[in-house]
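Participant: Sharing a sequence plus its predicted fold:
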Amino acid sequence: MLEELNQAMEYIESRLDQEIEAAELARIAMTSEYHFRRMFSALAGMPLSEYVRRRRLTLAGAEVLSGERTLLEVAVRHGYSSGEAFARAFRAMHGVGPGEARRAGAVLRSQPRMSFRLVVEGSSSMEYRIVKKGEFRVAGRKARVPLVHEGVNPAIAEFIRSIGKETVARIATLSDQQPEGIVQVSDDLAPSRAEGTEFDYYHAVVTGIRDVSDDLDVLVVAAGTWAVFENSGPYPEALQYLWRDVFTQWFPSNPYRSRPGPEILRVGPSPVAGEASAELWIPVESDAN
């Protein structure tokens, strides 16, 4: 998998002055576009589109300083339809506009080329199991919230506080299968997984009951295979690190890839104060598909 990922990175470098299709990168990496985007974001720490933008603006910065082409020629060469759009993007990355950089010989920022390699640590192992489930429903209350990578998500915390205790108790009675009890469900996430992008958050249960009260939000989930991971540690950091480790450690080492579908997190108490136990359900399919 790492070899194929690095071949995709070489492809990006060869086409920085042309259109780059994520579908072609996924083909080179021998996986789905959905999984490639998520894998890249987890490994690189930024969305694919952001990396490509930064690499293009790094090369554009060198051309601006060289003075061999006009600023408009540099803009068009790197995929910008107007000088104004190029200037905005250039300033956002480098802190100065292209004209100012050329006149003053400013210090610019650089996005290095990325490559991936395996680092063997051997200090810990991940506990997981594979579960096949038939169609089920997620039933509860839903809100559209921004994605937060680290720390408490204020929008989710406020949303949960807004749900009455009686409503939560009523939702809990609908739980009739694993994962049991109240769960946190994330759905319709942006492919980039960029911080601040919005997704659907459900404070809900997993149920097979079809006749659900009209005042509850329901998400129908198709039958499929799930990878289930468990850990415990400080809340919420340990839970957020669990998601990161799944994509940066487990997927590259196992014959599965992620598939479209909601991610389900069940959080429980821990004997240690300030910590929590977690069970994370990720929709997967065999990498041989």
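Facilitator: Nice, thanks for sending it over.

Participant: For the rest of this, base every contact and every neighbour count on C-alpha atoms.
Facilitator: Fine.

Participant: for the residue nearest in space to the middle of the chain, what are its contacts?
Facilitator: Taking C-alpha atoms, centre = their mean, the centroid of the chain lies closest to Arg193, which sits 3.2 Å from it. When the contact criterion is C-alpha atoms under 8 Å, 6 or more residues apart in numbering, the partners of Arg193 are Arg38, Ser41, Pro47, Leu147.

Participant: Against Phe136, how distant is the last one?
Facilitator: Using C-alpha to C-alpha, to the nearest Å, one obtains 25 Å as the distance from Leu147 to Phe136.

Participant: So these two - more neighbours on which side?
Facilitator: Leu147 (21 against 17; other C-alpha atoms under 10 Å).

Participant: Wait, that one touches Ala194, no?
Facilitator: Yes - with contacts counted by C-alpha atoms under 8 Å, Leu147 reaches Ala194, the gap being 7.4 Å.

Participant: for the nearest residue to Phe229 once chain neighbours are set aside, helix, strand, or coil?
Facilitator: Leaving out its chain neighbours, the residue that sits closest to Phe229 by C-alpha to C-alpha, 6 or more residues apart in numbering is Tyr128, at 4.4 Å. The assignment at Tyr128 comes out as strand when based on DSSP: H, G, I helix; E, B strand; the rest coil.

Participant: burial of Tyr128, as a residue count?
Facilitator: 16.

Participant: Next up, the contacts around it.
Facilitator: Ala227, Val228, Phe229, Glu230.

Participant: Export these as a markdown table, with columns for secondary structure.
Facilitator: A markdown table is the format used below for the contacts of Tyr128 (three-state DSSP):
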| residue | secondary structure |
| --- | --- |
| Ala227 | strand |
| Val228 | strand |
| Phe229 | strand |
| Glu230 | strand |
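
Participant: could you measure Ala92 against Arg53, distance?
Facilitator: Remark: distance between Ala92 and Arg53 (C-alpha to C-alpha) = 11 Å.

Participant: How about Ala42?
Facilitator: 17 Å.

Participant: Those two: which is more packed in?
Facilitator: Ala42 (20 against 17).

Participant: Would it be right to say that the more buried one lies in a helix?
Facilitator: Yes - checked against three-state DSSP, Ala42 lies within a helix.

Participant: Use this one as the comparison:
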Amino acid sequence: MIAALNQLVDFIDGHLTEEINIDDLAVSLGMTEYHLRRMFSALAGMPLSEYVRRRRMTVAATDVLGTSELLAIAVRYGYGSTEAFSRAFRSVHGVGPGDVRRDGGPLRTQPQLRFRLTVEGNTTMDTRIADRPAFRLIGRSARVPLIHHGPNPHIQARIASLPAAEHARLKELSNTNPVGLLQVSADVDPDYREGSELTYLHGVAVTEATPLPEELDVIEVPAGTWAVFHAEGEYPAVLQSTWAATATDWFPSNPWRLRPGPSIVAVLDRAADFSTASCELWLPVERA
């Protein structure tokens, strides 16, 4: 996977003035677009689309400092107008192309990324592979923004808004793995952009044959394979670090890749104030 990501950034740099079809490129690298975008975002710390934009505007700055008309430069980098090009340029450099042409800067450079696998061997990931028939996730859902670090106040507010009786009722409905009350993230942006919206569901897993209460929200989950990661410690930091470790350590070392589908957190045990917890992170996977 590391080699494929480096081939990706090399290809991007060689085609910055062309339209880049990420789906076709992923196939040529033996990956899916979904897995490629998620792994790139997790390892690079930015969405793939954002990296392409930053690299384009970094190289475009050299042309802006030249004598070509701004419209010609905009068209060269795939923009239909100087206004659209200027917005993209300003979002990266903080100033417009006219300012740079007049003053020579300031300019912000996005270097070409290079991925390397660092082998430390001091962390063992407690993981199992589970094949599951189709099931349903039922509960109470809401659209919330994605937050990479620290507690998500929108999710916390959603959970707190449910009365204790509703938590107990949902837990009683659970009848298949993963068991117990679940925290589900679905419809996540493939680039995993901070602030992008996702569907958060607080609920349980039930079999396909289970009668569904009409007032509950439902996510249909097709049959498939899951990688299940056990984590325990300070919450939610331990869960976020485990997710990061799947990208940096587990996927590069194992013949699996992410497939589209919800990610599920099953809280097995927790402190009364939820400061610490023992939990499982369920990620949908397929053989690479």
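Facilitator: Looks like it came in fine. Everything numeric in this text was worked out from a predicted model, so none of it was measured.

Participant: Please state their TM-score.
Facilitator: The TM-score (TM-score structural alignment, normalised by the length of the second structure) is 0.95; 286 aligned residues with a C-alpha RMSD of 1.5 Å.

Participant: which outside residues touch stretch 20-39 of the second structure?
Facilitator: 4, 7-8, 12, 47-48, 190-192, 247, 257-260, 288.

Participant: Show me just the buried residues among those.
Facilitator: Buried residues within the contacts of stretch 20-39 of the second structure, counting neighbours by 16 or more other C-alpha atoms under 10 Å: 4, 8, 12, 47-48, 190-192, 247, 257-260.

Participant: Could you list which of these belong to strands?
Facilitator: Counting by DSSP state E, those place Arg257, Leu258 in strands.

Participant: Now intersect the buried ones among the contacts of stretch 20-39 of the second structure with the helices, please.
Facilitator: The helices, defined by DSSP state H, take in Ala4, Leu8, Ile12, Leu48 from these.

Participant: Show me the helices in the second structure, by range?
Facilitator: 2-14, 22-28, 33-44, 48-64, 70-76, 82-93, 97-103, 153-160, 164-173, 237-245, 251-253.

Participant: in the last one, what's buried?
Facilitator: If you call a residue buried by 16+ other C-alpha under 10 Å, then helix 251-253 of the second structure has these buried ones: Phe251, Pro252.

Participant: And stretch 264-274 of the second structure, by the same measure?
Facilitator: Ile264, Val265, Ala266, Val267, Leu268, Arg270.

Participant: wait, isn't the third one in contact with Val179?
Facilitator: Yes - the criterion here is C-alpha under 8 Å, and Ala266 of the second structure meets it with Val179 at 7.0 Å.

Participant: where do the contact lists of those two overlap?
Facilitator: Taking C-alpha under 8 Å, 6+ apart as the contact rule, Ala266 of the second structure and Val179 have no neighbour in common.

Participant: picking that back up, what would the buried ones among the contacts of stretch 20-39 of the second structure look like in TSV with distance to Leu71 of the second structure?
Facilitator: Below are these laid out as TSV (distance: C-alpha to C-alpha, whole Å):
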residue	distance to Leu71 of the second structure
Ala4	35
Leu8	29
Ile12	23
Pro47	27
Leu48	26
Pro190	32
Asp191	30
Tyr192	32
Ala247	40
Arg257	42
Leu258	41
Arg259	41
Pro260	39
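
Participant: And the buried ones among the contacts of stretch 20-39 of the second structure, which is closest to Leu212 of the second structure?
Facilitator: Closest to Leu212 of the second structure out of those is Pro260 (24.1 Å), distances taken as C-alpha to C-alpha.

Participant: mind checking how far the aligned residue in the first structure for that closest one is from Val246 of the first structure?
Facilitator: Using TM-score structural alignment, the equivalent of Pro260 of the second structure in the first structure is Pro260. Using C-alpha to C-alpha, we find Pro260 of the first structure at a distance of 16 Å from Val246 of the first structure.

Participant: quick revisit: so for Pro284 of the second structure, which of the helices of the second structure sits nearest?
Facilitator: Of these, the one closest to Pro284 of the second structure (C-alpha to C-alpha) turns out to be helix 33-44, at 10.8 Å.

Participant: and that closest one, how far from the chain's centre?
Facilitator: 7 Å (C-alpha atoms, centre = their mean, to the nearest Å).

Participant: quick check: angle from it to helix 2-14?
Facilitator: Angle, helix 33-44 of the second structure to helix 2-14, by axes from the mean of the first three to the mean of the last three C-alpha atoms, to 10 degrees: 90 degrees.

Participant: related to what we said a few turns ago, of the ones in helices among the buried ones among the contacts of stretch 20-39 of the second structure, closest to Ala209 of the second structure?
Facilitator: For those, the nearest to Ala209 of the second structure is Leu48 (40.1 Å; C-alpha to C-alpha).

Participant: okay but that closest one is in contact with Asp191, surely?
Facilitator: Yes - between Leu48 of the second structure and Asp191 there is a contact at 6.4 Å, judged by C-alpha under 8 Å.

Participant: shared neighbours, those two?
Facilitator: Shared contacts of Leu48 of the second structure and Asp191 (C-alpha under 8 Å, 6+ apart): Arg37, Ser41.

Participant: For His35 of the second structure, the count of nearby residues, please.
Facilitator: Counted with other C-alpha under 10 Å, His35 of the second structure comes out at 20.

Participant: could you measure it against Thr127 of the second structure, distance?
Facilitator: 19 Å.
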